[in-house]
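Q: sequence plus the predicted model coming up.
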Amino acid sequence: MILEILFFVKIITYFCGSNLNIATMGVTRLKRKDRKNKARANNKVARIKQLLKVPVIKNVDMDELRAQFGEAPKNVEAPAATTEETSAE
């Protein structure tokens, strides 16, 4: 009878031990998933910060820039004059 009980205890500990091993594998996978999720979130925050960076604004001489491009063309009243001539005819 004692031998049967010891044999039964060995069987239970054998199966319980294997079940515990499977449970730790699941926890390992969850830890890995947690690390990936954190890394993904950190990468997203880093990318947003990079996109929001503002370039350094330098003091620019506007008169010098205007001189490089020349003067802007002035508004010409020619289209208005042509409409008056056509209505007079």
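A: Cool, got the structure. Because the structure is a prediction, the values reported are computed rather than measured.

Q: all contacts plus neighbour counts: C-alpha atoms, from now on.
A: Noted.

Q: now the host helix or strand of V27, how far from the chain's geometric center?
A: Following DSSP states H and E, one finds V27 within helix 2-52. The chain centroid and the centroid of helix 2-52 are separated by 28 Å under CA atoms, centre = their mean, to the nearest Å.

Q: here's the one I want to compare it with:
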Amino acid sequence: MDDREENFEQDEEYQSAGAEKPFDIVHNNIGGIVSLVLKDGRKIDGTLAGYDLELNLVMENVKILRGENVKEMGLIIVRRNNILAIGDHVLT
């Protein structure tokens, strides 16, 4: 079995479990309010404005929560390797 066949089988198995692929989840939430949890403990709420092929995210109208402190920013780019979780707007 070559790599393409193995990847296809893995993709098929992933879809049959009822789960969406990460790109689908991100793409379906463009323009919506999402929350991120970062590796350093910060939590970010904002509008998901876009993403690239590496799944780096562009966020607008952002609130960054660190402990009790909240910082508001207009536009940020979050690198994929800093993100632990993406979810519905529930953090701030």
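A: Perfect, thanks for sending it. These figures come from a predicted structure and were not determined experimentally.

Q: please state their TM-score.
A: In this superposition the chains share a TM-score of 0.21, using TM-score structural alignment, normalised by the length of structure 1; 32 aligned residues with a CA RMSD of 3.9 Å.

Q: other SSEs contacting the helix holding V27 of structure 1?
A: Applying 3 or more CA pairs under 8 Å, 6 or more residues apart in numbering; DSSP states H and E, one finds that helix 2-52 of structure 1 makes contact with no other helix or strand.

Q: what's the following helix or strand after that helix?
A: Going down the chain from helix 2-52 of structure 1, the next helix or strand is helix 62-69, by DSSP H and E.

Q: flag every buried residue along that next one.
A: By neighbour count, and taking 16 or more other CA atoms under 10 Å as the criterion, helix 62-69 of structure 1 has no buried residues at all.

Q: next one: stretch 58-69 of structure 2
A: V58, M59, E60, V62, K63, I64, L65.

Q: quick check: the gap between the third one and N69 of structure 2.
A: Counting by CA to CA, to the nearest Å, the gap between E60 of structure 2 and N69 of structure 2 amounts to 19 Å.

Q: which residues touch L75 of structure 2?
A: By CA atoms under 8 Å, 6 or more residues apart in numbering, the residues touching L75 of structure 2 are V58, M59, E60, N61, V62.
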